[in-house]
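Asker: just coords:
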């Protein structure tokens, strides 16, 4: 009886060990499968901005889209696409990539659009625009002007030129007082010479 009990315990122990060893690969396989399912989900999350970028050019192809090219300092260029009836979004092409930016309200009246995922900020005022990188805290492009803004700036410079030349011509014509007189004029109230004063007293 003691031997039978011992055999039973031994058989039970071996069965449990065999079950544990057999279930370990199964558990590992399940963990590997779960990890494989989680990995593509992360890749999809990173790919979402690319999908957003890919959808922006189709917006630019619509018939109601206004395309505006800007020339900036240091030879930089960018293009803004905007729907005629939508002033709350723009698509901005910068360095061969198109980004969708949303309008943000300002107290100054300047147009401000931003893309929080890429950190891009476009600020437009009547005379120029600038592109900023909020993540790196620096300017990407400044003094950006479209064709209309360049015409206005050129016209302003042309208007200043005649005024400057007229002012310089008037300055050249001004002659200092008394420069043309050969002899200086005497003041009538001036005191007569001492010799005349003595003769008058005699």
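Answerer: The structure has been received and is ready for your questions. In this text the structure is predicted, and so the values were computed from the model without any measurement.

Asker: use CA for all of it now, contacts and neighbours both
Answerer: Fine.

Asker: work out for me the element residue 44 sits within.
Answerer: Using DSSP states H and E, residue 44 falls within helix 2-61.

Asker: I'd like the next helix or strand past that helix.
Answerer: Helix 2-61 is succeeded, C-terminally, by strand 65-71 (DSSP H and E).

Asker: which strands or helices does that next one pack on?
Answerer: helix 2-61, strand 77-83, strand 138-144 (3 or more C-alpha pairs under 8 Å, 6 or more residues apart in numbering; DSSP states H and E).

Asker: ok, residues contacting it?
Answerer: With C-alpha atoms under 8 Å, 6 or more residues apart in numbering as the test, strand 65-71 has contacts from 59-60, 77-84, 143-147.

Asker: who wins on neighbours among those residues?
Answerer: residue 145 (25 neighbours; other C-alpha atoms under 10 Å).

Asker: isn't residue 77 up against residue 129?
Answerer: No: taking contacts as C-alpha atoms under 8 Å, residue 77 lies outside contact range of residue 129: 11.5 Å.

Asker: and the angle from whatever helix or strand residue 163 lives in to strand 138-144?
Answerer: Counting by DSSP H and E, the element that carries residue 163 is helix 147-173. In terms of direction (axes from the mean of the first three to the mean of the last three C-alpha atoms, to 10 degrees), helix 147-173 departs from strand 138-144 by 70 degrees.

Asker: here's the one I want to compare it with:
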């Protein structure tokens, strides 16, 4: 009766060693009692190494794909035949937005001497929201002002951005309405 218990314990130790859960090395597994154990260990090592190679290939392919996507997205958008709107923001920041009448789903935004293409995102509030997910830029335009956000760093890049129309004092507009 002691012999089957020995075999069960030896088999359990081998299985734990093969899974890497036991501190005993795989070579300490009872190869004397189980001649096929060496084959099992070799197959497990081969699978691990082939999986590692496959995973490395997938990571490399993903990195190459991301690099291609980044270079495609890094190309500056075409701003010919666009309407240019300059915004003056607090802290001396400036933003220029290029809009195309034929394509209202995209804008080009110049920020810090770089031109970015942003894609329109629908909102329930009526605000104009445009995003560039690769760079994490978000432009939100409301009737009173515009805001540029960095979604990757979770911070504001520019606030209180106003174009010439938005910069007009509201008091004069209210007085003009009373005169009429």
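Answerer: Nice, thanks for sending it over. Since the structure is predicted, the reported quantities are computational estimates derived from the model, not experimental observations.

Asker: now do the shared contacts for residue 77 and residue 129 of structure 1.
Answerer: residue 144.

Asker: center of structure 1 - which residue?
Answerer: residue 131 (1.5 Å; C-alpha atoms, centre = their mean).

Asker: so what corresponds to that residue in structure 2?
Answerer: Applying TM-score structural alignment, one finds that residue 131 of structure 1 aligns to residue 148 in structure 2.

Asker: contacts only, for its match.
Answerer: Contacts of residue 148 of structure 2 (C-alpha under 8 Å, 6+ apart): 137, 138, 139, 140, 156, 157, 158, 159.

Asker: are we agreed that it is in a strand?
Answerer: Yes: according to DSSP: H, G, I helix; E, B strand; the rest coil, residue 148 of structure 2 belongs to a strand.

Asker: so it versus residue 123 of structure 2, what's the distance?
Answerer: To residue 123 of structure 2, residue 148 of structure 2 is 16 Å away according to C-alpha to C-alpha, to the nearest Å.

Asker: kindly report the same for residue 138 of structure 2.
Answerer: Taken as C-alpha to C-alpha, the span from residue 138 of structure 2 to residue 123 of structure 2 is 13 Å.

Asker: just residue 173 of structure 2 next, same as before
Answerer: Residue 173 of structure 2 is 29 Å from residue 123 of structure 2, by C-alpha to C-alpha.

Asker: swap in residue 75 of structure 2?
Answerer: Taken as C-alpha to C-alpha, the span from residue 75 of structure 2 to residue 123 of structure 2 is 27 Å.

Asker: swap in residue 170 of structure 2?
Answerer: From residue 170 of structure 2 to residue 123 of structure 2 the distance is 27 Å (C-alpha to C-alpha).

Asker: repeat for residue 113 of structure 2
Answerer: For residue 113 of structure 2 relative to residue 123 of structure 2 (C-alpha to C-alpha), the value is 28 Å.

Asker: cool, residue 136 of structure 2 as well?
Answerer: For residue 136 of structure 2 relative to residue 123 of structure 2 (C-alpha to C-alpha), the value is 18 Å.

Asker: check residue 14 of structure 2 too.
Answerer: For residue 14 of structure 2, the distance to residue 123 of structure 2 - C-alpha to C-alpha - is 59 Å.
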